[in-house]
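Asks: Pasted the sequence and its predicted model underneath.
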Amino acid sequence: MKSFAYERASDPKAAAAIASRAHARFIAGGTNLLDLMKIQVETPETLVDITRLPLKEIAEADGGLSIGALVTNSDLAADERVRRDYEVLSRALLAGASGQLRNKATTGGNFLQRTRCSYFYETNARCNKREPGSGCDAMNGFNRILAILGTSDKCIASHPSDMAVAMRALDAEVETLKSDGSTRRLTLPELYRLPGDTPERDTNLEAGELITAVRLPKPLGGTHIYRKVRDRASYAFALVSVAAVIGVENGRMETIRLAFGGIGTMPWRDARVEEALIGEAPSAALFAKAADILLTEAKGHGENDFKIPLMRRVLPAVLREATGVAA
């Protein structure tokens, strides 16, 4: 690990101002950043400690919830309001990492996890996300866990977060504070970037821009499911995952929210899938059609080809469970 300066922020505005300097990073739980620093994938010159900022509350707001960026994953998953009204989020959080990591990991930091692509972590490998313009060894290498949607010829790294997939299904928005003191609210499609020609940029946050809170809209009701398929039962990233909120009334699907993990370069959602299902009577044939729509542009790169037929099974299985349709 390279040497670095350490500063403890006294308030959110001061934190953003300090972090706007070149090569500075915020640190809270540090469950991803510290690992990357140890292998010199991340080499910040300054760490800005935000752990003492007043961003640890979960409060009701506009009929929904406002979640402070420093709320831990464990506390968020255990919150009575989250478990009652946003069950898919609680389920997704509990599916991620281990209890010890959830006790340290924060809501804001979870959104900003870096990919777990082996070549991103291996500093002797070519990786455009780590070293722009160097190439991508994952394209023809060990890419079992990597993305099949949203990729480019520069990068196929998958987004690792379970929480962010559920947040995408719930139409969450992040609130941020810039170094000049201004604020903004971003939807998750506005927060995240597809790799395109600049895979080194995961988000559209500006230098020093601090996530201060997450807003969840009014509860949707219906059946909440988070289905995660992985290589082992715990402490493993998703091969594919589905966050679903499904409401059925009078024999037709009147509420449909679907987001997907493990298959995309960002927490994935496809409006075409929901449009094909909304207002329709649930059926096995319809669910298979939804999977076909989702995977229209999916592209495997060898070892991750299996994700396409796997998702063709997992999505209909989730929809059957949510609606009570027999296999």
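Replies: On my side now, so go ahead.
Asks: When you work out contacts or count neighbours from here on, use the C-alpha atoms and nothing else.
Replies: Will do.
Asks: what helix or strand is residue 174 on?
Replies: strand 173-177 (DSSP states H and E).
Asks: State the next helix or strand along the chain beyond that strand.
Replies: Next along from strand 173-177, by DSSP H and E: strand 183-187.
Asks: Hey, what's the angle from that next one to strand 173-177? Just curious.
Replies: Relative orientation of strand 183-187 versus strand 173-177 (axes from the mean of the first three to the mean of the last three CA atoms, to 10 degrees): 160 degrees.
Asks: by contact count, what packs against strand 183-187?
Replies: Counting contacts by 3 or more CA pairs under 8 Å, 6 or more residues apart in numbering; DSSP states H and E, strand 183-187 packs against strand 173-177.
Asks: which residues are contacting the strand it packs on?
Replies: Under the criterion CA atoms under 8 Å, 6 or more residues apart in numbering, residues 12-13, 16, 183-188, 191, 209-216 lie in contact with strand 173-177.
Asks: Not counting sequence-adjacent ones, nearest residue to residue 82?
Replies: Excluding its sequence neighbours, the residue lying closest to residue 82 (CA to CA, 6 or more residues apart in numbering) is residue 90, at 6.4 Å.
Asks: ok, and here's another one to check against it:
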Amino acid sequence: MGRENQTGMSEFILLGLSSLWETQVSLFVLFLAMYLVTVLGNFLIILLIRLDSRLNTPMYFFLSVLSFVDVCYTNSTVPQMLVHFLSARKSIPFYSCVLQLLISLAMGSTEFFLLGAMAYDRYVAVCHPLHYTVIMHGELCLGLAAGCLAAGFMNSLMQTIITFQLPLCHKVVNHFACEMLAMLKLACVDTSFNKVMVAVSGFLVIMLPCFLVLFSYGHIVATILSIRSAQGRRKAFGTCASHLTVVSMCFGTAIFTYLRPTAGSSAEQEKRVALFYAVVTPMLNPLIYSLRNKEVRSAFRRVLGKFSEKR
């Protein structure tokens, strides 16, 4: 970190989503409910996968990792946002801001890589079903998950370092969290290099996994269309429907946020899009995988049945 930042900037002030007290109280109630659904829903997914042996497959292993990432991502921003809704002074210490950007960016980057790995898993399951267990063995799954986490943290560490090495002339952040694009606006020097790095990072973190998803689903669609039985086609597509829904939300929102032209975009628009990605998407992920997935619903009923028998 730059010496000037460490000695001259001890905290930042976050403007948040609204300055009206009544609005902030309403938002607190709304986002507290969403936060609880997010944490409980994702922990429930992890618990079900751990307790039900029928879910001990590569697909659900990646889903449990995705739920863990979502919980970490949500906890990096939402608890502070909830506190600030009820606080007169919405400040965050300098190093807490650095840590928040590091963790949130790492978890967000990891999620894209994970979705790419999950697309590959679905490709193998649909296109090479007879060799699925041989190809997607435990060591490969662990290696892919670890690689996703490592790549996410490497990208986050690089972006965080080059962001906070900038001399920052302002302490008021027009955002509800220490978000990278909002932090760049505080610099009193030209940030062209940082914006180029954001574009490069966006291509590597968002577009490369997106290309892998498109490649995988291109082959999946071709394989499904070659299945003669209508029931077989529905079954094959059903194994991919939940993942495809989550992919559409995550990649669509991220591409709109980080890869669109910055001209004409306002800070309020950026906050709304970031809010959807930080709060809504992690909440919807477990709902999508549980409501649209018969195996998860069956596992939930089996686990409830076991607890009822013990009583």
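Replies: It's in. These numbers were taken from a predicted model, which means no experiment stands behind them.
Asks: What does the TM-score come to for these two?
Replies: Between these two chains, after superposing, the TM-score reads 0.30 (TM-score structural alignment, normalised by the length of structure 2); 159 aligned residues with a CA RMSD of 6.7 Å.
Asks: Contact partners for the residue nearest to residue 82 of structure 1?
Replies: Counting by CA under 8 Å, 6+ apart, residue 90 of structure 1 touches 76, 77, 78, 82, 83.
Asks: Excluding covalently adjacent residues, which one is nearest to the third one?
Replies: Okay, so that is residue 78 of structure 1. residue 90 (7.1 Å).
Asks: what's the helix or strand for that neighbour?
Replies: Per DSSP H and E: helix 87-94 holds residue 90 of structure 1.
Asks: hey, where'd the strands end up in the stretch 51-200 of structure 2?
Replies: Using DSSP state E, counting those that start in this stretch, the strands of the stretch 51-200 of structure 2 run over residues 91-93, 172-173.
Asks: right, so those strands: which one is the most enclosed?
Replies: strand 172-173 (a mean of 18; mean count of other CA atoms under 10 Å).
Asks: Quick one: list the elements packing against that one.
Replies: Contacting strand 172-173 of structure 2 under the criterion 3+ CA pairs under 8 Å, 6+ apart are the following elements: strand 11-14.
Asks: rerun that using 10 Å as the cut-off
Replies: strand 11-14, helix 180-184 (3 or more CA pairs under 10 Å, 6 or more residues apart in numbering; DSSP states H and E).
Asks: Same list as before, those that is, but in JSON lines and with mean neighbour count included.
Replies: What follows is those, written out as JSON lines (neighbours: other CA atoms under 10 Å):
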{"stretch": "strand 11-14", "mean neighbour count": "19"}
{"stretch": "helix 180-184", "mean neighbour count": "19"}
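Asks: Pipe the ones you listed into CSV and attach distance to residue 215 of structure 2 per row.
Replies: Formatted as CSV, those follow (distance: least, CA to CA, whole Å):
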stretch, distance to residue 215 of structure 2
strand 11-14, 41
helix 180-184, 30
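Asks: Count the residues that sit near the residue nearest to residue 117 of structure 2 when sequence neighbours are not counted.
Replies: Computed as CA to CA, 6+ apart, the closest residue to residue 117 of structure 2 that is not its neighbour in sequence is residue 144, at 6.9 Å. Each residue near residue 144 of structure 2 was counted by other CA atoms under 10 Å, and the total is 18.
Asks: now do the one 10 residues further on
Replies: The local packing count at residue 154 of structure 2 equals 16, with neighbours defined by other CA under 10 Å.
Asks: nearest residue to it other than its sequence neighbours?
Replies: residue 106 (7.8 Å).
Asks: For the one you found, give me its contacts.
Replies: By CA atoms under 10 Å, 6 or more residues apart in numbering, the contact set of residue 106 of structure 2 is 69, 72-73, 100, 148-157, 159-160.
Asks: out of these, which are inside helices?
Replies: In helices, judged by DSSP state H, the following of these are found: 69, 72-73, 100, 148-157, 159-160.
Asks: Among these, name the buried ones.
Replies: Among these, those classed as buried by neighbour count (16 or more other CA atoms under 10 Å) are 69, 72-73, 100, 148-149, 151-157, 159-160.
Asks: ok, back up a step: which stretch among the strands of the stretch 51-200 of structure 2 comes nearest residue 6 of structure 2?
Replies: strand 91-93 (10.9 Å; CA to CA).
Asks: so how far is that closest one off the chain centroid?
Replies: Relative to its chain's centre, strand 91-93 of structure 2 lies at 24 Å (CA atoms, centre = their mean, to the nearest Å).
Asks: And the helices in the stretch 1-150 of structure 2?
Replies: According to DSSP state H, counting those that start in this stretch, the stretch 1-150 of structure 2 carries its helices in the segments 3-8, 21-51, 58-85, 94-127, 132-135, 138-164.
Asks: Likewise for the stretch 201-327 of structure 1?
Replies: With DSSP H, counting those that start in this stretch as the criterion, the stretch 201-327 of structure 1 has helices spanning 271-277, 284-294, 307-323.
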